[in-house]
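Q: I'll drop the sequence and a predicted model, then ask my questions.
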Amino acid sequence: MSTEEHLKDLLAYAKRYKILLNGSARDKTLDACIKRLNRLETTVTRPFFLEVLRLCDEGKLDISQATDVFLITESYLFRRTICDLPTNALNKIFLLLHREIIRYDGTDADYVEKFKYALLSKKERTRFPDDDEFAAHFIERPVYQMNSKNKIYILERLENYGTAEDKEVYSHYDDGIYSIEHIMPQHLTPAWVKELGDDFRQIHETWLHRIANLTLSAYNSKYKNSTFEEKKTMKNGFEDSGIRMNTYIARKEKWTLAEMEERSQYLKGRALEIWAEPSTEFRPEEKQLDSYTLDDDMNLSGRLITRFSYKNIEQPVASWVEMFQKVLQILYAEEKSVITKLAVSADDNIAQHFSMNESDFLKSAEIGDGIYVLTNTDTQSKRSVLSRVFKLYDADPTDLVFYLRDENEGAEEEAGTRYELRRKYWTYALDFIKQAHRDGGSFSNVNPPKGNWIGGFFGISGFNLCCVANYDSARVELYFGRSKKEENKKAFDAVIRHKDDIEKALGVQLLWSRGDDIKASKISYQINEVSIENETDWLQMAKFHAEWSKKFYDVIVPYLR
């Protein structure tokens, strides 16, 4: 490509990027979606959206198809937010999504259908929450306690979706005209206590911040703790409100548990319509491989690697050792001095994995020029070495992608596989875990997975309680998994300041893993000499997961509030 062609290409991408910044595609629905995504600060989607807009410019997608892609992406992101799924995987997902779509059949035909399949086929922490999971979280989550950008986004969508008569919700909220109103107030008066009945404390605690009890108003300061009848009939009350969602509220004679439960179901239906789950008949002819970047905090032990990609160049490999060697050879070819210094260093850190003497290691592979790297290590150790070497090279870990298959590929649902074993265990254990958390409900909407862990939600985005079941141990951990490393470390540091008090309250020593070289941090406690493979251990493991996840919730989580 000539210099002139490069410049023309850059100009075209700059124009597309401007559309993503300003919402200036000249299509009302698409522009509105872009502006909403910008308010939600979803910048990780832009590499993918640039390719979608390029296909539009080339006539391979029309504007309605592009709009579908944007709207489905919006649903995917919001459902994940409501279900409190970690955001640290999104950067990789959208960086590779266009390439993944093309890889299905080598073309950009049926792009939208392949896009739907790509998102719907995501698993575990990268999954597209289905209707059941999303609906349960939507009506039960304390929406008012979410950050400002998310809760006003929810109310704007509930107000404006499906009508051409849009209210200027965002501008009125930003200007301080609109605010979020608790219909049942935050502070109960005797009149409210009487209206709610004998269970007023439980009702107030459970429903106060849920979406069923929230609306928009320009007269929040006037309503204060007034009775429902007063809020409804006063001047500028619900009956006079020009806000559509208040019309529903104004039709009610009272505001008690029954009315909140009814509105909860109504809003659930609205949510499933607004943030719809897509469907597609597309299926790739060949089984698609799972992919993870070097930056992903995932345990890949037991997975078989078939190829890797570095800076968009793919190479087939037969083993993790071969990948390890090839990646280091690529880096060494780019700049020899970094790895050479490691090989001649006597420091007892990453340098211990490199040597100029092959006999220093039981097993090794040559990188080049008589430099050898230790290969007699497990998969996680190899990834850890690569992570630290990438830092020395100032290389982006998301540029290195692993494509994996399972040892039992094609037999995930067959009797006797580890997937069936895990699902059976979690089906058994979740009864104990949910019973232990019946008050807080951290695991109330968790279904038995086929993975070795489950995550419980406690109302703080990006942080989870996790129960892990392995072949030689069982573990409970508090997982700090936000997309921004500094936020995870800040939260971890805030908790570890109370380490002595926490361990005294629990009566045990915990494992505190700050994880300075990765994004996530963890606090964990485990028991050994139990195995998910041995059903006679299941009762002990299930009781452990139930008891200690609840103890973590009761003792550690309050330090994050």
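A: The structure has been received and is ready for your questions.
Q: all contacts plus neighbour counts: C-alpha atoms, from now on.
A: OK.
Q: For Arg39, which non-adjacent residue is closest in space?
A: Lys149 (6.8 Å; C-alpha to C-alpha, 6 or more residues apart in numbering).
Q: measure the one you found to Thr233 for me?
A: 31 Å (C-alpha to C-alpha, to the nearest Å).
Q: can you check Val476 too?
A: Noted for Val476: a distance of 52 Å to Thr233, by C-alpha to C-alpha.
Q: Looking at those two, which has the bigger crowd around it?
A: Applying other C-alpha atoms under 10 Å to Val476 and Thr233 shows that Val476 carries more neighbours, namely 28 against 13.
Q: so is the more buried one in a helix, a strand, or just coil?
A: Here Val476 is recorded as strand under DSSP: H, G, I helix; E, B strand; the rest coil.
Q: again, but for Lys551
A: Once three-state DSSP is applied, Lys551 turns out helix.
Q: residues touching it, list them.
A: Leu506 (C-alpha atoms under 8 Å, 6 or more residues apart in numbering).
Q: this is the comparison structure:
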Amino acid sequence: MKADNTTLVDFLSQSKTLFEIPVYQRNYEWGEAQCQQLFGDLVKARESGNNHFIGAVVYVPESGDKMSHIEIIIDGQQRLTSCILLLKAIAASDPTVQEEIEENFLTNKYVSLNDHIKLKPVEKDQEAFQAVINDKINSYQGPSKVIENYKLFCKLIAESAYSGQELFEGLNYLNMVYINLDGGSEAENPQVIFESLNSTGVSLSASDLVRNFLLMKLNSETQERLYKQYWLKIERLFTNNVFTEFIRHYLVMKTNKLVKREDVYLTYKVYYHDNHFTSEEALIDLYKNASFYNALLHGTSESSQFNKTIGHINIMDKKVVYPYFMKLMGMARDGAITWDKINEIGIIMESLLYRQMVCGIPSNSLNRIIVKLTTHVEGDNEFNNLRQQLLNSNFPDDKQFKEHVVEYPIYIRKRNCAKMTLVVLEEHRTKETINFDDAQVEHIMPRRLSNDWKINVSGADTINQKYGGTLGNLTLTKYNQEMSNKIFEEKRSYYAESNIQLTREVANNYAVWDKNSILNRANELAEELAVIFAKPAMLADSASIDNSGEHTISEELDVTGMKPIRLTIQNDDFAVKSWNACLVAFLNYIWENDSETYERIKQDSSVHNKIFSNFRTPKVLDNGETIDTNFSANTIAALLAKMAEICGITDEVSYTIR
């Protein structure tokens, strides 16, 4: 390894040198603020005459043709690209320095590599960068950060008090550090260096890190081939955030464990090494599953029924099921399960998610169940596996569900879900598909009450506040919005002429619109929804089923008489023999891993008054503090749930009982 200080000018003026940004690096992404900062640093350095440090560049040297040199940029490529764009803008602004800059800093006159251009960016930026260097930006089509930032530098130079010549002289004051990884030891492994430079996770996303991990160790030719053959195709399917979420869900499916967003990269590395993958094998598997994930995002699977189901699940924003659905789609591809069975499973999961949403049950209670569903079973046993896991889920029964439908302010909490529900109800009547985007949600009693409404309906304000956003007061319409605040008598005549059956029923069945009307209609629709989003018959005898097994801490379960045998916290298992042992194990874990959060638990009044005072059955924690453990099983389960909520790990805590 060689490392030294140099100036930006000296580094970029190296003769017969190509600066190559490898395919595994991310695209050029500097924003306006960063470019303005760089230009401001240049101006300050020019004014003060003092040196200014702008950062480091890390590279691996390679030999090129005709005694040329190639420097593979491992880190600092964003800054390096911006500096070259700034140099080009200075050259374009002042003919007196144009030739010197172009010949010494932008091009290699005697090296044909990369069309003589000194910097080779990643493929996506290549065309735009060449357009800048060759003065052809007007012919470039499409958006580009490269073009955008070059124009910004041109603007900043034009507005500056300094000429291009003066700014060019100021570049001599910009200092940098170069790190040349020319050794073969592990300490100089580019991947190790790269990870240490990006250890905070601020500059690169998990998907960026995974890409670099898979491609960095390969030779340039193999990098290029695998990047184009697999990674680029995946990249075109997803935005950066979605890409990382895809990898997280992929890992849940493959490892059968919960994976936190901040642990995606480290978990992927462990998974890769445990399975003894080559980079190509890993990319092939990612590529196959990326197509499944994309089909889930956009409802483009082989089955129209499943696409309808996943469309509803996406509207509910319940992507927690994606790892399980990816597994099923892979099984279908391999002939291990039919699409008819997948459709049945999808409908069951949709019903579970919808009922839980209406009943206010957080979907994180499903995380561990989804993890168990991703484990491998033979196709014929998939329904048995599903049944067993759903018996351990909080699947609301008809009574609970219908009661919540009446009261749930669905329009306020989940506006798109309100529209989806109404569309589903209409399609249930007509058996025809409704265009979701064309339909509008209509408040029968309007959100803003006119004086006529307040005069005609006793207690209209109170009724509207409590029931205005509930299903009983909602329907679908396509009529002019000017009617939205009209009194019911006027609306009713329009409803009667509606081409939407759900809306015509309001006109046909109700002469007035008040609290009783809203509740009557809500109860009728609740009965219908209990059929549409049915609890499957295979769970009908769930009341008589033994609750032995693993349960998330957020589940509503009577654990009286049940004995815990294991407590699981963030994938760490603790063998226990009693409920008070669970309490001790949980607090010891939090103290060891996050003492600040432990103090927050103590400061919570309900927890403090219960655990940290009135010691009837005292137990001593690892930190020497004493707690009380003389509580019922259900009380300790509730305390664990409360403390997990304070810690922000509700979906990562479970217990196993027998």
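A: Received it, and whenever you're ready, just let me know what you need. Everything numeric in this text was worked out from a predicted model, so none of it was measured.
Q: Got a TM-score for the pair?
A: With the length set by TM-score structural alignment, normalised by the length of the first structure, the two chains reach a TM-score of 0.50; 336 aligned residues with a C-alpha RMSD of 4.5 Å.
Q: Per the alignment, name the residue of the second structure opposite Arg141 of the first structure.
A: Using TM-score structural alignment as the criterion, Arg141 of the first structure maps onto Tyr408 of the second structure.
Q: Tell me, how many residues neighbour that match?
A: A count of nearby residues for Tyr408 of the second structure, using other C-alpha under 10 Å, gives 21.
Q: Could you do the one 5 residues further on as well?
A: Burial of Arg413 of the second structure is recorded as 14 neighbouring residues (other C-alpha under 10 Å).
Q: what does Gly170 of the second structure give?
A: Using other C-alpha under 10 Å, Gly170 of the second structure is surrounded by 23 other residues.
Q: Show me what it aligns to in the first structure.
A: Checking TM-score structural alignment: Gly170 of the second structure goes with nothing.
Q: same question, Cys647 of the second structure
A: Cys647 of the second structure maps onto Asp517 in the first structure, by TM-score structural alignment.
Q: Distance-wise, check its match relative to Ala89 of the first structure.
A: 17 Å.
Q: So those two - more neighbours on which side?
A: Ala89 (19 against 13).
Q: if I look at that one, how far off is Lys122 of the first structure?
A: Separation of Ala89 of the first structure from Lys122 of the first structure (C-alpha to C-alpha) stands at 11 Å.
Q: Aligned counterpart of Glu168 of the first structure in the second structure, please.
A: Taking TM-score structural alignment, the alignment pairs Glu168 of the first structure with Asn435 from the second structure.
Q: does its match count as helix, strand or coil?
A: Asn435 of the second structure - assigned by three-state DSSP - is coil.
Q: contacting residues for it?
A: With contact set as C-alpha under 8 Å, 6+ apart, Asn435 of the second structure has no partners.
Q: Which stretches in the first structure count as strands?
A: Ranges of strands in the first structure, per DSSP state E, are 179-182, 214-217, 290-293, 303-310, 313-316, 354-355, 364-368, 371-374, 400-406, 453-457, 463-469, 473-480, 511-513, 521-528.
Q: Also the stretch 101-250 of the second structure?
A: Using DSSP state E, counting those that start in this stretch, the strands of the stretch 101-250 of the second structure run over 119-120, 174-180.
Q: TSV for those strands, including distance to Ser517 of the second structure and mean neighbour count?
A: Listed next are the strands of the stretch 101-250 of the second structure as TSV, based on distance: least, C-alpha to C-alpha, whole Å; neighbours: other C-alpha atoms under 10 Å:
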stretch	distance to Ser517 of the second structure	mean neighbour count
strand 119-120	70	24
strand 174-180	74	19
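Q: right, so the strands of the first structure: which one is the most enclosed?
A: strand 354-355 (a mean of 26; mean count of other C-alpha atoms under 10 Å).
Q: what does it correspond to over in the second structure?
A: With TM-score structural alignment applied, strand 354-355 of the first structure matches no range in the second structure.
Q: list the buried ones in the longest strand belonging to the second structure?
A: Longest strand in the second structure, counting residues (DSSP E): strand 52-63. Buried residues in strand 52-63 of the second structure, counting neighbours by 16 or more other C-alpha atoms under 10 Å, are found at 52-54, 56-61.
Q: if you line the two up, which stretch of the first structure does the helix or strand just after that strand fall on?
A: Per DSSP states H and E, the first helix or strand lying C-terminal to strand 52-63 of the second structure is strand 69-75. Using TM-score structural alignment, strand 69-75 of the second structure lines up with nothing in the first structure.
Q: Run the chain-centre distance for the very next helix or strand once past strand 69-75 of the second structure.
A: Next along the chain after strand 69-75 of the second structure, taking DSSP H and E as the criterion, comes helix 77-93. Distance of helix 77-93 of the second structure from its chain centroid, counting by C-alpha atoms, centre = their mean, to the nearest Å, is 34 Å.
Q: helices or strands up against the longest strand of the second structure?
A: Contact analysis of strand 52-63 of the second structure by 3 or more C-alpha pairs under 8 Å, 6 or more residues apart in numbering; DSSP states H and E lists strand 69-75, strand 174-180 as its packing neighbours.
Q: Pull the residues that contact it.
A: Contacts of strand 52-63 of the second structure (C-alpha under 8 Å, 6+ apart): 41, 45, 69-77, 80, 173-182, 190.
Q: and if you look at stretch 220-233 of the first structure?
A: Outside stretch 220-233 of the first structure, the residues touching it (C-alpha under 8 Å, 6+ apart) are 179-181, 183-189, 191-192, 237-240, 250, 253-255.
Q: Glu229 of the first structure -> the second structure?
A: By TM-score structural alignment, Glu229 of the first structure lines up with Glu489.
Q: Can you tell me the number of residues neighbouring that match?
A: That count, for Glu489 of the second structure with other C-alpha under 10 Å as the rule, works out to 13.
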